[in-house]
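Peer 1: have a look at this prediction, sequence included:
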Amino acid sequence: MNLSVIIPACNEEDTLPLILDEVQKLHPLEIIVVVNGSTDNTKQVAEKYGCKVIEYAEKLGLNIGRSMGAKAAIGEVLLFLDGDIPVPHKELLPFIEAIDEGHDIALNDLSWTLKRKVRPHPVAVAKYALNLFMKQEQMSVQALTAVPFAMKRTAAETLGYALHAEPPLAQVEAILAGMSIVAPAVVDVIYTNKAREAHQEKIENSPFPLSTSEIIGDHMLAIHHLIEKKGVRGGLTDAERNRLYPKVYLPKRPEKIACSAIIPVGEEKETIEAVITEVKKAGVEEIIVIANGSDDETVQIAKSQNVVVIEFSEALGHNIPRAIGAMCSSGDVCLFIDGDIVIQSEDLLPYIKAAEQGVDVALNDLSCLLDQVYPLHSVSAAKYFLNIALKRPDLTINTLTAVPHAIRREALEKIGYDSLMVPPLAHVLAIKNGCKVEQVHFVDVARTNRIRRDHIKVNGIAKSTERILGDHIEALALLLELTDHRGGFPRKPRRLDLLEEFLNENNTNQENLTNE
């Protein structure tokens, strides 16, 4: 078998023999151990087993050893392991066989981690969200971040050896290149992973330990690359959203009132009267219905309720009416709901009261769904990752995407009314502008939402899901613009200078061999 096994290792003299005993049973062409920053006998152990050793006295940093090992390998199949997680050789065979069968990359199938009845770890959310943004929902949390994985050497060359130091970035490039990626086996590296200081090391102004922060930053870098390649929405649909909606509105009323309600409607004749009735019972003084592409009956019912009705003959697209309604409103607080979900007045009042008491953005608290729905829904994953990227994991899956929510007028003026066209974008602006954003009350709009045509999956993804995922990529694009290519997440020093030097030296050696 033309196999090269690549193992970065730092102070792994205890576990490395266990790993090498199993790897030797695969009868590889070579085993490459990249020893870096070790102060124990890791190098001596590797040499005892006849491994090819690449040694550096200093620590190279996360994943640099992978890149060096891949460049140095001569096998047609590359198998990547870590120096601290022994894996039985029989569990490694499916990864090698998958490459022999013609696939480019074989990943560890960790999808089972999302099916556990526990809230997902931020790293799992990041991996899942990245795959979703690439329209690869079936990949779940499978990622080049986790060992073991195998790769064709030709695939490694195509990606470029330097890219292996940034696994999420390499994964984006592999998917964009149309490589065949499979997950042929399950190897538990979650419960067997060795605890390290970086797993608990606190960093300033972050709710995450250093190791988690680094991986989140790696995923933000990958998303930045996706945006550069495919545009601000990552190539995902905007669902015919009319962002150039007519700039003609009702004048804002001069008198100030306490609360306005904004209700977009399409064909909502069955629900609109009940929706308005509950809003009135909540004591809302101004109710604005934005009818866009609505049927006549819905419009007439709304008008009969003695509320403000703004009519557009054509559908403006998702969330455009929110922006229009907010612009036309005069309340100190704006309550946003939909015309197709009847919400009882007692469930609307908490949002209004929270805003009146100083919460700038009062969100629907859907966090309980994390304890009821397994695995994590794709839209929930996007919302959760956005809050993780904003360093607000306390908000979990709660963003301005879901109604009901309330926003204070001062906050609307800060974030701009147009931002409401893309709710996650408004969410980012609210948090980055220092607004007080809190989850205040649970209303189940996930399981009571009416099933529409765009909710049905076509070619693996529903149009509504793709639109919402695109909204979150657009929001992340803004966050990247406001911070840096890693979203403001730190990274321990990685010896990219030594990697570049190593890659150049090996290129020179290969050229010399070719000339000879």
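Peer 2: Received, thanks.

Peer 1: all contacts plus neighbour counts: C-alpha atoms, from now on.
Peer 2: Noted.

Peer 1: for the nearest residue to residue 422 once chain neighbours are set aside, give its distance to residue 427.
Peer 2: Once flanking residues are discounted, residue 422 sits nearest to residue 471: 6.0 Å by C-alpha to C-alpha, 6 or more residues apart in numbering. According to C-alpha to C-alpha, to the nearest Å, residue 471 and residue 427 sit 11 Å apart.

Peer 1: residue contacts, the spatially most central residue of the chain?
Peer 2: A centroid search over the chain (C-alpha atoms, centre = their mean) returns residue 129, at 3.0 Å, as the residue closest to the centre. Neighbouring residues of residue 129 by C-alpha atoms under 8 Å, 6 or more residues apart in numbering: 378, 381, 382, 385.

Peer 1: that one belongs to a helix?
Peer 2: Yes - judged by DSSP: H, G, I helix; E, B strand; the rest coil, residue 129 forms part of a helix.

Peer 1: quick one on the thing from earlier: mind checking which of the contacts of residue 129 are buried?
Peer 2: Neighbour-count burial (16 or more other C-alpha atoms under 10 Å) applied to the contacts of residue 129 gives 378, 381, 382, 385.

Peer 1: just checking, the last one touches residue 123?
Peer 2: By that I understand residue 385. No - when contacts are counted by C-alpha atoms under 8 Å, residue 385 is not listed as touching residue 123 (9.2 Å).

Peer 1: quick check: residue 421 touching residue 319?
Peer 2: Yes - using C-alpha under 8 Å, residue 421 is in contact with residue 319, at 4.9 Å.

Peer 1: mind listing the shared neighbours of those two?
Peer 2: Counting by C-alpha under 8 Å, 6+ apart, nothing touches both residue 421 and residue 319.

Peer 1: which strand of the protein spans the most residues?
Peer 2: strand 257-265 (DSSP state E).

Peer 1: buried ones in that strand?
Peer 2: Per 16+ other C-alpha under 10 Å, strand 257-265 contains these buried residues: 259, 260, 261, 262, 263, 264, 265.

Peer 1: putting a second one here so we can go through both:
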Amino acid sequence: MKTMKRKHLSTKRAVRSSGSSTRSASTRLNRPRVRAAAVGKKRMVSTIAQGPDYLAGAADGKAWRSDPAFQPGPEAVRIAIRERWSLRFRETKRNNETNWALVRRRGLNYAAGFMQGSGARAAVTPVPLNGKAAAIVFAGMKEEPLRQVLDQLQALPLDDVVIVASNPAERLFALARGFGNVTLVSVPEPLDADVGRALGAKLTGADTILFLDGEQAVSADQLAGFIWACQWEMDIALNDISAQMGLFRKRGGNERLFEFLNVSLQRGDLKINTLSALPYAVSRRAIESLGIGALAVPIKAHAQAILNGLRIGIGGAVGGHRQRRGTRSDWRRAAGDHAEAWREAFDVRGNRLDFADWTRNRSLLGDWEP
């Protein structure tokens, strides 16, 4: 009985469908057009995937594969893509091509074509370089967080990865040896993280230096934006944490100091973003302007960078790096660092930091100084 009922319902639906008089001729005529539109969309997607960067990558990958010196392996693939993509980007870059999202898409298309043409695969995040890039990491005592950080860095086009650790365990040395371009620097005594990163920066001559937290991994895709910014646009690429600000009354004391420092130096557009929030990247020009030692006190280096007229902007927005409220001693230290930054600013711009005094006519005093 159940079977018969199903057949009856099916037949009934078929009759309704075929015998309906409400279907208009225009509806039937529109059906081929919908199909044509769908086919056109598929062709458009296929064209994007097979665009000039993809095709160039496929040709380069095929040529690399046929080279007598060809050596397979993920690291060899990454190096080959890095060198050839940087060269192609320089040759095809338009003057106004500064949008990282578009550049990133081009790089991914090229890498996909290269791996298709070569038949080799690797985890790679293509960034067109105009020089060398390096990463500086201050490591904690735990092995697994550092491994996660290095796994992400491995996909980036880095010449050097310098890890600075305070009296590290032997297992950290074993971990570092598993990555080809990693140097582990062991400091026997306890070391402040900012000082450790500044020390690591002395050991590389790269044109762009990326500074990272060794206990919090950030995806290679996010880090790539910082490298791009300092290679082609900026001297300092900051981490944008302004989305985490919230109401002023709910902010921590450090965040209020960060914002006040930027406003007082006439860079209110930076909001609470400073060199105190990892990750960030700096150019060789910034290093030469500030000096390596300045990076040991990031907030003071930030103020100096503004005073020196360096190009400072946003390299990306990495969440989870909100400044902790910390202890009273942490707050006092942060306040002291900011005091140093303002003292530096007063020496350069005067006691009013170039803000005009609209209520007092000091010119009546002539050359008198208080």
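Peer 2: Cool, got the structure. Owing to the predicted nature of the structure, the values given are computational and were not obtained by experimental measurement.

Peer 1: give me the distance between the residue nearest to the centre of the first structure and residue 313 of the first structure.
Peer 2: 37 Å.

Peer 1: how about residue 486 of the first structure?
Peer 2: 43 Å.

Peer 1: quick one: stretch 69-81 of the first structure aligns where in the second structure?
Peer 2: The aligned range for stretch 69-81 of the first structure in the second structure is empty, by TM-score structural alignment.

Peer 1: that older thread, so which of the contacts of residue 129 of the first structure sit within helices?
Peer 2: Among the contacts of residue 129 of the first structure, DSSP state H puts 378, 381, 382, 385 in helices.

Peer 1: pretty sure residue 183 of the second structure is in a strand, no?
Peer 2: Yes - under three-state DSSP, residue 183 of the second structure sits within a strand.

Peer 1: got a list of what it touches?
Peer 2: Residue 183 of the second structure makes contact with 160, 161, 162, 163, 176 under the criterion C-alpha under 8 Å, 6+ apart.

Peer 1: what's the counterpart of it in the first structure?
Peer 2: Matched by TM-score structural alignment, residue 183 of the second structure corresponds to residue 308 in the first structure.

Peer 1: do the same with residue 258 of the second structure
Peer 2: Match for residue 258 of the second structure (TM-score structural alignment): residue 383.

Peer 1: can you give me the neighbour number for that match?
Peer 2: Residue 383 of the first structure sits with 26 neighbouring residues when counted by other C-alpha atoms under 10 Å.

Peer 1: any idea how far it lies from residue 393 of the first structure?
Peer 2: 10 Å.

Peer 1: could you give me the buried positions within whichever strand or helix holds residue 514 of the first structure?
Peer 2: Using DSSP states H and E, residue 514 of the first structure maps to helix 496-515. Buried positions in helix 496-515 of the first structure, judged by neighbour count with 16+ other C-alpha under 10 Å: 499, 502, 503.

Peer 1: tell me which other helices or strands that helix touches.
Peer 2: helix 64-72 (3 or more C-alpha pairs under 8 Å, 6 or more residues apart in numbering; DSSP states H and E).

Peer 1: who touches the helix or strand that the helix it packs on is followed by?
Peer 2: As assigned by DSSP H and E, the chain's next helix or strand after helix 64-72 of the first structure is strand 77-80. Strand 77-80 of the first structure is contacted from outside by 2-7, 66, 70, 95-96, 99-100, 147-153, using C-alpha under 8 Å, 6+ apart.

Peer 1: out of these, which sit inside strands?
Peer 2: Using DSSP E, those in strands are 3, 4, 5, 6, 7, 149, 150, 151, 152.

Peer 1: out of those, what pair is the most spread apart?
Peer 2: Maximum pairwise distance in those, criterion C-alpha to C-alpha, is 16.4 Å, between 7 and 152.

Peer 1: residue 147 of the second structure: what's its closest spatial neighbour, skipping adjacent residues?
Peer 2: Nearest residue to residue 147 of the second structure in three dimensions, chain neighbours excluded: residue 175, at 7.2 Å (C-alpha to C-alpha, 6+ apart).

Peer 1: before we move on, which element is the one you found in?
Peer 2: Applying DSSP H and E, one finds residue 175 of the second structure within helix 170-177.

Peer 1: mind listing what's buried along that helix?
Peer 2: For helix 170-177 of the second structure, by 16+ other C-alpha under 10 Å, it's 172, 175, 176.

Peer 1: how about the contacts made by the spatially closest residue to residue 310 of the first structure that is not a sequence neighbour?
Peer 2: Leaving aside its chain neighbours, residue 310 of the first structure sits nearest to residue 290 (4.9 Å; criterion: C-alpha to C-alpha, 6+ apart). Applying C-alpha under 8 Å, 6+ apart to residue 290 of the first structure gives the contacts 262, 263, 264, 265, 309, 310, 311, 312, 321, 324, 325.

Peer 1: and for residue 236 of the second structure?
Peer 2: Contacts for residue 236 of the second structure (C-alpha under 8 Å, 6+ apart) come out as 230, 280, 281, 282, 283, 286, 310, 311, 312, 313.

Peer 1: A strand includes the fourth one, no?
Peer 2: Yes - according to three-state DSSP, residue 282 of the second structure belongs to a strand.

Peer 1: in the first structure, what sits opposite it in the alignment?
Peer 2: Match for residue 282 of the second structure (TM-score structural alignment): residue 407.

Peer 1: how close does that match sit to residue 476 of the first structure?
Peer 2: Distance from residue 407 of the first structure to residue 476 of the first structure, by C-alpha to C-alpha: 21 Å.

Peer 1: now the buried residues of helix 496-515 of the first structure in JSON lines, with distance to residue 463 of the first structure?
Peer 2: Shown next, in JSON lines, are the buried residues of helix 496-515 of the first structure (distance: C-alpha to C-alpha, whole Å):
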{"residue": "499", "distance to residue 463 of the first structure": "43"}
{"residue": "502", "distance to residue 463 of the first structure": "46"}
{"residue": "503", "distance to residue 463 of the first structure": "44"}
